[in-house]
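*Asks:* need a structure here:
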Amino acid sequence: MIQAYGLTSDSRKALPPAVDDVSFEAHAGRVTVLLGAPGAGKTTVLRLLLGLQQGRGLACFRGRPLHRVAHPSREVGVLLGDVPGHPARTVRGHLRMLCAAAGVSVRRADEVLEVVGLVGLRDERLGGLSRGMDRRLGLACALLADPHTLVLDEPADGLSGRESRWLHGMLRAHARQGGTVLTTTADPKEAARVADRVLALEGGRLVADQEAAEFARTRLRPRVAVRTPHALRLAAQLTREARAAQRSVEVVQEGGNRLSVYGSSCADVGETAFRHGILVHQLADETGDMGPGADGRVVVSRTVENRTVESGAAQNTVPGGEAVRNPVAVTAVDVTAEGAAGDTGEPPTRSASATEGAPSAGSPPAVASPEHSTPSGPTPSAPTLSDPAPSGSSPAGPTLSGPELSHPALSSPHPADRAVETDGPCPEPDAEPAAVPPSPRRTADRPADDLPALPPPLCVRSAPSPLRPLRYEVRRATGISTGFLTGAAVLLVSAVTAVVLGGMGHTAQARLLTAWPVQLPLPPAALGAGLLGALAFGDEFRHPALAADRGTVPRRLGVLTAKLLVAAVTAVTLAFLTVGCDAEVLYLVYGQELARVPADWMSLGVSWLGLVVGCAWAGVLAAGVFRSTTAGLAAVLAVPVVVVPAVQKALESASVRTAAGFSMRLRETLLVQWPFGGGRYVDAAARVLGQPVGGAMALSLAALLCAYLLTTLRGRVR
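*Replies:* The predicted structure is shown next:
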């Protein structure tokens, strides 16, 4: 069950808030649809509900705010926009990576693939999926942790009719199993067809809260869809018979040979066509839109109170002596008059475009009949979507007006959710009951002392951290071919460089084995390790698979530790493979002389591994701080180009002491004999740190780590 109270977005500058005082409930076992035109505030409501946008109000999921849920992905499945995944990752690999993030078994990926019908496409790349397959994958991601609630933003947008029906069936099945479904749409017919309850938004405010059947009865208009090559002739005959029978009938030309007849039935239209010998290709009952003429269709004729209202200039005469207007020149008009009673004995309708309830705000305004209109008087208009809900609507759900809305702490949970263990009611820790404030338009004439307190602020929720960060990082790194291709390119460039340096001569053996020319700031292996480290965080910001919205990436220390560990293992592997490949190539080309191992191989090996691992870590930290792969690689290159000269200049000064004999002095201080010759390793590490490159790398890593910790703590404070 979802409970939202007084959701209001923060206004920017002098503009009104995109969402103003929206309150509703979405019960378990039902599909609730937020209906509104583009720009009405549907997505903003969902983002406020999920804590992805700053604002005010209260939002509870089964009695608890989302920030008090231990594992939000197991409570709420979210789909906002397209699936945010790397386009080169496979469908199955993407889901397996998210399984590690959600802390569920890897078998769950295959289960949801079977549920959404993507088993045959599990090895397909995300970048090659069609719109329908992308929607299926998004639903699979939302269902991965088996959540109780689904929150989807226009999931059927751009889908075909068949795909839309499948998606709606999946949502209905989740609701039948006791789950809560909240989705948005801009199509009123889709809302009436899919939802159990429809919440209408207009201008950022909730203007209607109705059951789906009541919404379809009061907000939509049933119609008869007709396809005939003699559309104008049939329209004229329908108009004549409706006028003779004193019935309110409206005929709208949809385009080409199609008509929509409002206020009639298939039987009446079919009998009229049969009596006058008019060929009919299609005759079907449909659920109409929010009102004729709202989407630019032309109104051929309307019959009200024994009169036929026509518009346009040119007339065409059709068989039967009935004259109708040229549909090309017709524009939508309306009549406000008291019509006569129809065949069913119901009271007369108020206008030709208003049957029961109010049509959409997109309906054309009503124009007074000539005998009742005055030049100076205002033009009466038909009811719009912003009118209050009719009295026949269901009383379920919260009261929409602010002063009468009670605090969520005073409301009882839904019966389906009473067995759920909760941490208490939804209000803030002060637990002070406060009514949701009315909008300024409703309180402009009230004293300031009578205004209720503002609802509590909604803070932006940080992105969920992977529950199994190491497993997640391993699957993220191995799920695409970028790392393997980068490693292969590094080995190839290193081998070619080593052969060229061996032929030129005058290159030290250590630099020859690592393919490190004096002219280059870093060897290819160090650059490759830095690039792979930068990709570890750069891909997270470019393709944020863990965040419900695009932009926030988990920056907790567990994620950083996993990325540093995987980057270190990758760098060490790349360093060993580079030296081995270079030695083998030098042996094959030049013989044993250039492939021999240096005498001080241990200290050189420690320095080599420290350089490669340090470059990889610098790439990880810099990409995490600057949120870009390019910035991470630039930071790696800045170490030998900028930091090393600065360290060398500092070491050349007279005030700097050398680190020679550090292991002996340390052993004398601690009075401990290093076991297994550990003093040599300590001495080697001290010599590495004493070198310009080693000192510069250590300094860079320390600075980047401090910057990362500062940005992480600053994000938590906010």
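*Asks:* hey, let's count contacts and neighbours off CA atoms from now on
*Replies:* Will do.
*Asks:* Now A195: closest residue in space that isn't a chain neighbour?
*Replies:* Closest residue to A195 apart from its sequence neighbours, by CA to CA, 6 or more residues apart in numbering: V31 at 5.0 Å.
*Asks:* same deal with V78?
*Replies:* V151 (5.0 Å).
*Asks:* Would you agree the one you found is in contact with V181?
*Replies:* Yes - if you go by CA atoms under 8 Å, V151 and V181 touch, sitting 6.3 Å apart.
*Asks:* need the contact list for the residue nearest to V78.
*Replies:* Applying CA atoms under 8 Å, 6 or more residues apart in numbering, we find V151 in contact with 46, 76-79, 181-183.
*Asks:* swap the cut-off to 10 Å and go again
*Replies:* Taking CA atoms under 10 Å, 6 or more residues apart in numbering, we find V151 in contact with 32, 46, 49-50, 76-80, 142, 180-184.
*Asks:* Look up how far A26 lies from it.
*Replies:* V151 sits 11 Å away from A26, going by CA to CA, to the nearest Å.
*Asks:* anything in contact with each of those two?
*Replies:* Taking CA under 10 Å, 6+ apart as the criterion, V151 and A26 both touch 32, 180-182.
*Asks:* Mind checking which of those residues are in strands?
*Replies:* 32, 180-182 (DSSP state E).
*Asks:* Show me the two of those residues that sit farthest apart.
*Replies:* By the measure CA to CA, T32 and T180 form the most distant pair in these, at 8.1 Å.
*Asks:* how about this one, so we can line them up?
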Amino acid sequence: MLQAIGLTSAPRRDLPPMVDDLTFEARPGQVTALLGATGSGKTTALRLMLELEPGRGVTYFRGRPLHRIAHPGREVGVLLGDVPGHPARTVRGQLRMLCAAAGVSPSRADVMLDVVGISGLRDQRLGSLSLGMDRRVGLAAALLADPCTLLLDQPAAGLSPRERNWLHGLLRGHAALGGAVLFTTDDAKEAARSADRVVSIEAGRLVADQESADFARTRLRPRVAVRTPHAARLADVLGREARAARRTVEIVEESGSRLSVYGSNCAEVGEAAFRHGVLVHQLADETGDSGPPVPRARTAASSDAFPDTSAGTSAGTSAGSTDGPAGAPAAQRRRSGATRPPSPVRRVGGPLRPLRYELRRVFGTATPLLTAALVAVTSVVTALLLARLGATPQNRLLAAWPALLPLPPAALGAGLLGALAFGEEYRYPALAADRGTVPRRLGLLVAKLGVCGVLALLLGALAVIVDGAALALVFDRGPLRPPAQWIAPAGAWAGLLVGCAWAGVLASAVFRSALAGLGAVVSVPVLVVPLVRKALDGPSAYPASGLAGRLRGLSWAQWPPEADRLVLGALRVMAEPVGTALVLSLLVLLCAYGFTGLRGKVRW
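*Replies:* Now for the predicted structure:
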């Protein structure tokens, strides 16, 4: 049972709200259509139900608001717009990633592909799908966690008649199992044909809440569609014969050669055309929309009638009541002065299995492999040029890091992968359509930092290995010498790579852009390092020698003396301008991330 009570969107500047005190319900076992013209507030109403827009009112899903449900993805399936996934990701990869987000078995993706009839397209890229196939993938994503309620925004828009019939059959099947289905549409005939109940809105206000049979009786009228090159002459003939027979007939000229005749049938129109020698190209029975009903007065009773806009027919009455689940009509609530607390914009719940979700997100596209290939080629070329020129230390030679560049290629590649961790999701939202982005939850952040850190280390190891192999192949190990100490340089190299990756992750989360995340990585050596170098210039009044021994004394367990070298190496790296700048940048970005993301966290 879905119960929407008093939904009212935030008022716009000098304009009325898109949704104004909207109250209705969608019952289990039924398909409910939310009908309204373009701009009537249908999509805004759905977003208010999902608490994605600020406003007033509340929506209960089986008696609980959305923010009180532990796992909303298992209660509500949503399709708002297109499938929100990277166009290079496969259909199966996208659904398996969403399975990790919903906390269901990965095999559920294959089951839903069979249900929606696209199991043969599991390896197709999302960007290559047609509109009909895209809708099927969206429905599969909405049904992944077997939700009780489906909220679909214009699911049949742009589909062929055959695909529409398939879609409505699927919705009927979900309702037959006891689920509640609510979809929006602007086609009155589609609403009457495919829904059990039709909720009509106009300018964000409830107009009628009717059973589909009553809706068809009051809103849809049979008509005769006529196409003839002598439309004006036939209209005159039909009008004269109707007046002679004292019958009520309405004739509407829709174009230069098309007429719509209300109050008659094909036999009468065809006989009249034959008697007067009028050529007819088309003659067919159709069902036409009589136009939007007149919005009821705000103080009217729930059984008020609204007149039909067509001549010659009796006025229809609204079969539904505007009394909501709260037990009082909207007008009574307004007169009594009762108000509902505003519903803030909530954040979408993070993945229930964040590590699995992040792994599927990273390896769902060829970005990591392409980045590794680019880094390897760039590193080899740079290392060979540096060896050719000479006068480059061996550590910088293996890292392919000339003094003129702010960062080596491996660090830039690690920063790029980190920047895509959040930046790609802001561009291609992963959890639900039109819900903004995957939220900044602590578990998801830890997963992204861990995965990006491991990728950065693998990228650095690949760069060192291919550089060393290329130098040994070309120069017969001439530039390479066995290192006297390798632990400290290796630690510094690993710290640089992981720091760049983490800086990209945090910056892309704070600034909501992958480009901004990569820019933050580059700004560390370009902007922050010179400032740190100026601050560290000059002798220190109090030297910090012997810090490793004092740290050993503070620990509960005594570490071996060999560990002193590791501690001294880490301290020496942090004392360097690049290390200090990177640590400071990470601390600033982490604080900004916590302030902008985690402070407004809502329990999901």
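*Asks:* Can you give me the TM-score here?
*Replies:* Scored by TM-score structural alignment, normalised by the length of structure 2, the superposition of the two chains gives a TM-score of 0.92; 590 aligned residues with a CA RMSD of 2.6 Å.
*Asks:* picking that back up, which neighbours do T32 and T180 of structure 1 share?
*Replies:* Contact criterion CA under 10 Å, 6+ apart; residues shared by T32 of structure 1 and T180: 26, 151.
*Asks:* Leaving out chain neighbours, which residue sits closest to the spatially most central residue of structure 1?
*Replies:* Centroid-nearest residue in structure 1: L80, 2.4 Å away (criterion: CA atoms, centre = their mean). Once flanking residues are discounted, L80 of structure 1 sits nearest to D153: 5.2 Å by CA to CA, 6+ apart.
*Asks:* Just confirm the one you found contacts G36, I think it does.
*Replies:* No - shown here, D153 of structure 1 and G36 do not form a contact pair, counting by CA atoms under 10 Å, at 11.8 Å.
*Asks:* Overlap of the contact sets of these two?
*Replies:* Shared contacts of D153 of structure 1 and G36, counting by CA under 10 Å, 6+ apart, come down to 42, 184-185.
*Asks:* Can you convert those residues into TSV and add a column each for secondary structure?
*Replies:* What follows is these, written out as TSV (DSSP: H, G, I helix; E, B strand; the rest coil):
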residue	secondary structure
K42	helix
T184	strand
T185	strand
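*Asks:* Okay, strands next: where are they in the stretch 51-200 of structure 2?
*Replies:* 55-61, 64-65, 76-80, 149-153, 180-185, 197-202 (DSSP state E, counting those that start in this stretch).
*Asks:* now swap in the stretch 251-400 of structure 1 and tell me
*Replies:* Going by DSSP E, counting those that start in this stretch, the stretch 251-400 of structure 1 shows strands at 258-262, 282-287, 298-304, 307-309, 315-318, 322-325.
*Asks:* Which helix runs longest in structure 1?
*Replies:* helix 557-590 (DSSP state H).
*Asks:* Show me what the next helix or strand after it is packed against.
*Replies:* Sequence order places helix 601-626 as the next helix or strand after helix 557-590 of structure 1, per DSSP states H and E. Judged by 3 or more CA pairs under 10 Å, 6 or more residues apart in numbering; DSSP states H and E, the packing partners of helix 601-626 of structure 1 are helix 509-514, helix 524-542, helix 557-590, helix 629-638, helix 678-690, helix 692-717.
*Asks:* swap the cut-off to 7 Å and go again
*Replies:* Counting contacts by 3 or more CA pairs under 7 Å, 6 or more residues apart in numbering; DSSP states H and E, helix 601-626 of structure 1 packs against helix 524-542, helix 557-590, helix 629-638, helix 692-717.
*Asks:* sorry, back to before: neighbour-wise, which of the shared contacts of D153 and G36 of structure 1 leads?
*Replies:* Most neighbours among the shared contacts of D153 and G36 of structure 1, by other CA atoms under 10 Å: K42, with 28 neighbours.
*Asks:* what's near enough to touch it?
*Replies:* Counting by CA atoms under 7 Å, 6 or more residues apart in numbering, K42 of structure 1 touches 34, 36, 184.
*Asks:* residues in contact with the counterpart of the second one in structure 2?
*Replies:* I take that to be G36 of structure 1. If you follow G36 of structure 1 across to structure 2 using TM-score structural alignment, you land on G36. Listed by CA under 7 Å, 6+ apart, the contact partners of G36 of structure 2 are 42, 185-186, 200-202.
*Asks:* same thing but 8 Å
*Replies:* Applying CA under 8 Å, 6+ apart, the residues near G36 of structure 2 are 42, 184-186, 200-202.
*Asks:* Helices of the stretch 351-500 of structure 1, start to end?
*Replies:* 440-443, 469-478, 482-504 (DSSP state H, counting those that start in this stretch).
*Asks:* if we can go back for a sec, and the strands of the stretch 251-400 of structure 1: which comes nearest R135 of structure 1?
*Replies:* Using CA to CA, the strands of the stretch 251-400 of structure 1 put strand 282-287 closest to R135 of structure 1, at 25.9 Å.
*Asks:* could you check the angle strand 258-262 makes with the closest one?
*Replies:* Angle, strand 282-287 of structure 1 to strand 258-262, by axes from the mean of the first three to the mean of the last three CA atoms, to 10 degrees: 50 degrees.
*Asks:* on that earlier part again, specify which member of the contacts of V151 of structure 1 is nearest to P456 of structure 1.
*Replies:* For the contacts of V151 of structure 1, the nearest to P456 of structure 1 is L49 (13.2 Å; CA to CA).
*Asks:* tell me the contacts of that closest one?
*Replies:* 4, 7, 59.
*Asks:* do the same with P147 of structure 2
*Replies:* 73-77, 179.
*Asks:* mind redoing it with 6 Å?
*Replies:* Contacts for P147 of structure 2 (CA atoms under 6 Å, 6 or more residues apart in numbering) come out as 74-77.
*Asks:* between the residues you listed, which has the most around it?
*Replies:* In terms of neighbour count, G77 stands highest of those at 24 neighbours, by other CA under 10 Å.
*Asks:* Map it across to structure 1 for me.
*Replies:* For G77 of structure 2, the residue aligned by TM-score structural alignment is G77.
*Asks:* how close does Y590 of structure 1 sit to G505 of structure 1?
*Replies:* Taking CA to CA, one finds Y590 of structure 1 at 11 Å from G505 of structure 1.
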